[in-house]
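Q: Sequence unavailable; structure follows:
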């Protein structure tokens, strides 16, 4: 990566980091573009080189943070060569992501409310960098090496994504109806049931 490209990426990341902090501290509606650029230490015109408006930076921010969380989980998975089964790989990634969320409630507040399937396919199909494949690309690669084939694998993952998102939100933030460590076992049993229903 050239010095110019590195500088551009640093400015973009600075804007994203500033937006994340301000959205969490002040709320999305009370945060202005002027607030974001001031905290990032860049000119207002720089903002518009990367984002159309405040909604656009929010969407890119969710994608950016979701990518970071997923890539961290996937990196950990790759250290465990013994986990070869596709379904167990997915469960490992989910478990790691839930643990990351438990350590950072702000991520839950940002991502869980907005990470729909349409968003997942649109934004997370884009590679975060030249050296890092998109989340959806990684999923398709894992799926291609699975020992089973699955009918409508997109629908299968939609069901799992919605289940995990809906189940984890309250249990991580409020320990309701039970703490996270108590929800994991029944949650993973349900996910295994979804896998079995979609196997061909």
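A: Cool, got the structure. Remember, it's a predicted structure, so these values are computed and weren't measured experimentally. Numbering: from 1, shown residues only.
Q: C-alpha from now on. contacts and neighbour counts both.
A: Will do.
Q: Show the contacting residues for the nearest residue to residue 35 once chain neighbours are set aside.
A: Closest residue to residue 35 in three dimensions, ignoring its sequence neighbours and counting by C-alpha to C-alpha, 6 or more residues apart in numbering: residue 22, at 7.9 Å. If you count contacts by C-alpha atoms under 8 Å, 6 or more residues apart in numbering, residue 22 has them with 28, 31, 35-36.
Q: next up, a second structure to put side by side with the first:
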């Protein structure tokens, strides 16, 4: 029983740390946030910070991975439900998936901005290998392979779609240039359709 309480306490501290950092990163920016601000806001000791993270950029990566996995996981659950209820094909599933993300990020532009501004290739690779995203990644790649491309080409196509959707969302929803998302959405879907066929 004592070990469970210790683990629960550690999880609670880590959650406080992640939540405080997320709030500070999205309101002040990553570069304008210092570790002292994070631990003060979280109500934890500085040593607790270093127990979970090397530095604030490591913490930012962990937050992006965790939040991205949650968003993509919920999107994949919605896609799977829609696919089974309405017998959607792969192209329809991809369109539904992208639509889900667009709707989500319309309501949470702060998360979109944090992800887009800080998504490096290394972080993208970590995200694509994140255990919680295995089913989503494998579904996309296997469907790409079914169209006659090899595994590497399937990975390239997934990367292009993720990058394109991220850029369009960031520009349209955060910067609000050069077009509103609803105006450009049909062209975004047309471009994605060309990539996946």
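A: Arrived safely, thanks for sending. This one's a predicted model, so the numbers in the text were calculated from it and none came from an experiment.
Q: Secondary structure element for the counterpart of residue 183 of structure 1 in structure 2, which one?
A: Residue-level alignment of residue 183 of structure 1 against structure 2, with TM-score structural alignment as criterion, gives residue 184. Per DSSP states H and E: residue 184 of structure 2 is located in helix 181-196.
Q: what distance separates that helix from the centre of its chain?
A: When distances are taken as C-alpha atoms, centre = their mean, to the nearest Å, helix 181-196 of structure 2 is centred 20 Å away from the chain's centroid.
Q: now stretch 180-197 of structure 2
A: 20 Å.
Q: Was I right to think residue 172 of structure 2 contacts residue 185?
A: No: Residue 172 of structure 2 lies out of contact with residue 185 (C-alpha atoms under 8 Å); the separation is 10.0 Å.
Q: The helix holding residue 184 of structure 2 - contacts with which helices or strands?
A: helix 90-107, helix 151-169 (3 or more C-alpha pairs under 8 Å, 6 or more residues apart in numbering; DSSP states H and E).
Q: Out of those helices, flag the one nearest residue 197 of structure 2.
A: Taking C-alpha to C-alpha as the measure, those were each checked against residue 197 of structure 2, and helix 90-107 came out nearest at 8.2 Å.
Q: so the closest one versus helix 181-196, what angle?
A: 150 degrees (axes from the mean of the first three to the mean of the last three C-alpha atoms, to 10 degrees).
Q: And the contacts of the helix holding residue 184 of structure 2?
A: Among residues not part of helix 181-196 of structure 2, those counted as contacts by C-alpha under 8 Å, 6+ apart are 91, 95, 144, 157, 161, 165, 168-169, 172-173.
Q: What subset of those is buried?
A: Buried members of the contacts of helix 181-196 of structure 2, scored by 16 or more other C-alpha atoms under 10 Å, are 91, 95, 144, 157, 161, 165, 168-169, 172-173.
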